[in-house]
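> predicted model follows, preceded by the sequence.
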Amino acid sequence: VKLEEKERIQLLMSASLAIFLVLAQFCTTSAFAPILLSHPEAAARARHCAFWSGGWGANTAEALMRRRGARDERSRLLLMQAPGVAKLRRAENAPGNVFVDESCIDCGTCRWMSPCFTRSNDKSAVTVQPQSEEERLGALQAMVACPTGSIRTESPDPLSKQATLSFPLPVPGLSNVYHLGYHSPKSYGAAAYLLVREGGNVLVDSPRFNEALAKGIIALGGAKYMYMTHIDDVADHVRWSERLGCTRVMHASEAPRAGLSPGEGSVVLEGVGPWELDSGLRVIFQPGHTRGHTVLLDKEEGVLFTGDHLQKSSRLGFLAAFRRYCWHSWDDQIQSMEGLWKESGGFRAVLPGHGQRLLCTSEQEMEGHLKRCIEWMKEVA
């Protein structure tokens, strides 16, 4: 039977995805990886492959075995993006207008943004349809934030435009921090934030580029700095720095892979810090997840932006690190966590790139959470 042209294109795209997957695993796990990544452009391209194939890290048998599960899962999710599969409504969705399709990569963004979403069979699903206007708006904001466009509606919702224009969205409980939404598939759906302050605003990590969002950021005063925690979450940083005219900040161990060099509209942090980026802003060196991971502390408000270093686990119910996705060294990450409280001087809020936020009523409460996290990290080492 002669295939229709559309079916031929779908088969070709599926085959291309499979080839991409093989190349991604080769680039990050083979003995040739150091050679392949020696060229800046090759390194930049391979970084995206590394995200899907299991991440950066030492090429040891133990490390590769530990990452096999992560690679297999992300390989499965990548292949589910194939045309004809991605648009299917998941059977796990509750009947109603809002649904998640099969292109979901299980980044978890929608689940901490709206209670209508939960995890079901390794992906997100709408298990309770939104009823009130507030619930509908929250679900639609999650749809805007979704990095893969996997949240959809059977029919248009009148609140869709309001949801689209609602970002930057104030973070509840904090007076000067905004969630930027528009998560990027390049960072596996990491959250980005805008810290608004008199000395100049700070863009924390990168959302996917969107002109409406850019105008919203400019309306709040633009951005003096674009601080990036580590290489995984840089996404569209070049476009954002060009649009906002902000100075990019990153650790020297991560900067080359992002194409950053000192003195070219960027600040490259050398050594182990800590560094005072501006009055009341401290960058703290926290290697572990990656070799040059850092976190940013707003000392005045007691807010810590943690990237992929620290988050509140929905599964465990307390602060935790990503054991399965530790690309560099778990021992180093434990050591970093043990020194975090002293180097920071204390904080009351954790805003991660992945995972749930944690806002405490006092620094003492947060210190207790951090001690519990360190105990758990040692238990699973």
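Good, I have the coordinates.
> going forward, measure contacts between C-alpha atoms and count neighbours the same way
OK.
> quick one: the closest residue to Glu363 other than its chain neighbours and Asp205, what's the gap?
Excluding its sequence neighbours, the residue lying closest to Glu363 (C-alpha to C-alpha, 6 or more residues apart in numbering) is Arg348, at 4.9 Å. From Arg348 across to Asp205, the span is 20 Å (C-alpha to C-alpha, to the nearest Å).
> ok, the two, which is more surrounded?
The residue with more neighbours, out of Arg348 and Asp205, is Asp205; 28 against 19, by other C-alpha atoms under 10 Å.
> what about versus this one:
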Amino acid sequence: MSDVEDWGRAEVTSKCVGAMTCRVLAPEIFREVVARSKPALGPGNFSEVGKDIASAEEYTAVRQAIFSCPFKAIRWSRQPRVRLEQLPPLYEGFPKRIEDNVYFMGHPDANTFACAGFFIRHEGHNILIDPPIAHPKLLEAVQQMGGVQHLCFTHVDHTGNATAWYEATKASRLMHKDDMVEAENKYTPFPVTKGFEHLLELKAGETTALEGLAEFQIIHTPGHTAGSIMFLYKKKFLFTGDSLHYSAVKGHLVAARVQCWQSWELQTQSLLVNIFQDFQWVLPGHGDWRRFESPGAARASLDRCVWWMKRQGRGRTWLPWL
């Protein structure tokens, strides 16, 4: 754009607690921090700026990251000089196709701690996983793609937008019973979910299929929370919630040790189940995505993850509402 003088520069502050939303929305700009000798929770402790903004597309992605960060941990260190009227609206172009009939929803917000939401377009069985804010334009776009028949939640802290999407779509809602919230109370930020149509009672490691769609497998993987589940679609796309993501620094899949609310040992054991599954894509609620060349490469990375997890500290991170 000829009249753009400066796209500005962003920075990640010490408010960052590792939601990693910025790395999903603007992966060209934000990256995982390499461990270095500095105080814990210092600026950019989880994510940092890896390069300068060099295009309108990158600038828009950074704006989305700044707007979406639930902890307001990203700011402009140098204000851009841009004619905003020549740029597209902040959230245009979602849902965004990832591969095949799987889409990234965009529109993350604080209700779900800015997790990534995903949409599967499968005729008669469209699935929305960990839905983002029910923005009117997003609702309209999804409706044009056949609507939503199933609302599926990987665990309790991604249910913040459940009511809005249910009221808009009347889709069937699904989560694990162990993460169900029975009643409103001042000690939890999560909505009541006891009225969901499907409250699964799977045991750890057990699997089942979504009703009417054998290609969509549900796996109980407790550890991050008691009711954490993963979804495996077409033996290719593994939607992992907050239980598993990719680390470019380590070079293999990892779990978030700081954000383990139930049991690190149980989470480690849960991930062993997936070593026997075929998958190529890892699509987490928080953290970097990864497409592996083959199911074998994916399983090898998961095997390294489990090896690494067994060498971390035991226990959990305590939260008052979990």
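Nice, I can see it. As the structure is a prediction and not an experimental result, all values here were calculated from the model.
> ok, back up a step: corresponding residue for the residue nearest to Glu363 of structure 1 in structure 2?
In structure 2, the residue matched to Arg348 of structure 1 (TM-score structural alignment) is Gln280.
> my read: that match touches Pro295, true?
Yes - here Gln280 of structure 2 reaches Pro295: they are 5.2 Å apart, a contact under C-alpha atoms under 8 Å.
> need the residues touching each of these two.
Lys236 (C-alpha atoms under 8 Å, 6 or more residues apart in numbering).
> in the helix or strand harbouring Ser14 of structure 1, what counts as buried?
Remark: Ser14 of structure 1 resides in helix 5-29, with elements defined by DSSP states H and E. Of all the residues in helix 5-29 of structure 1, those buried under the rule 16 or more other C-alpha atoms under 10 Å are Ser14, Leu17, Ala18, Leu21, Ala24, Gln25, Phe26, Cys27, Thr28, Thr29.
> and the furthest pair within those residues?
Spatially, the most separated pair among the buried residues of helix 5-29 of structure 1 is Ser14 and Thr29, at 23.1 Å (C-alpha to C-alpha).
> element containing Val283 of structure 1?
strand 281-285.
> matching residues in structure 2 for the helix or strand following that strand?
Where DSSP H and E defines the elements, the next helix or strand beyond strand 281-285 of structure 1 is strand 294-298. Aligned using TM-score structural alignment, strand 294-298 of structure 1 spans residues 229-233 in structure 2.
> so Ala349 of structure 1 makes contact with Gly302?
Yes - contact between Ala349 of structure 1 and Gly302 holds when scored by C-alpha under 8 Å: they sit 6.4 Å apart.
> higher neighbour count, the two?
In this view Ala349 of structure 1 and Gly302 are compared by other C-alpha under 10 Å, and Ala349 has more residues nearby, 23 against 19.
> check contacts around the more buried one.
Contacts of Ala349 of structure 1 by C-alpha under 8 Å, 6+ apart are Gly302, Val303, Leu304, Arg357, Leu358, Leu359, Cys360, Met366.
> do that again at 6 Å, thanks
Taking C-alpha atoms under 6 Å, 6 or more residues apart in numbering, we find Ala349 of structure 1 in contact with Val303, Leu304, Leu358, Leu359.
> closest one to Ala381 of structure 1 out of those, please.
Leu358 (23.6 Å).
> mind checking what that closest one lines up with in structure 2?
Alignment note (TM-score structural alignment): Leu358 of structure 1 maps to Arg290 of structure 2.
> need the contact list for the nearest residue to that match once chain neighbours are set aside.
Of all residues not flanking Arg290 of structure 2 in the chain, Val282 sits nearest, at 5.3 Å (C-alpha to C-alpha, 6+ apart). By C-alpha under 6 Å, 6+ apart, Val282 of structure 2 lies in contact with Leu238, Trp289, Arg290.
> switch the cut-off to 7 Å
Phe237, Leu238, Phe239, Thr240, His245, Trp289, Arg290, Arg291 (C-alpha atoms under 7 Å, 6 or more residues apart in numbering).
> average distance between the helix or strand that it is a member of and structure 1?
For Val282 of structure 2, the element it lies in under DSSP H and E is strand 281-284. By mean C-alpha distance after the TM-score superposition for structure 1, the fitted strand 281-284 of structure 2 averages 0.4 Å away from its aligned residues in structure 1.
> I'd guessed Val272 of structure 1 sits against Gln286; true?
No - between Val272 of structure 1 and Gln286 there is no contact, the gap being 8.7 Å when judged by C-alpha atoms under 7 Å.
> was I right about the match of Leu358 of structure 1 contacting Tyr246?
Yes - counting by C-alpha under 7 Å, Arg290 of structure 2 does reach Tyr246; the two are 6.1 Å apart.
> more neighbours, those two?
Between Arg290 of structure 2 and Tyr246, counted using other C-alpha under 10 Å, the more crowded position is Tyr246 (23 against 18).
> now Gln269 of structure 2, what's its secondary structure?
At Gln269 of structure 2 the chain is in helix, as set by DSSP: H, G, I helix; E, B strand; the rest coil.
> good, wrapping up.
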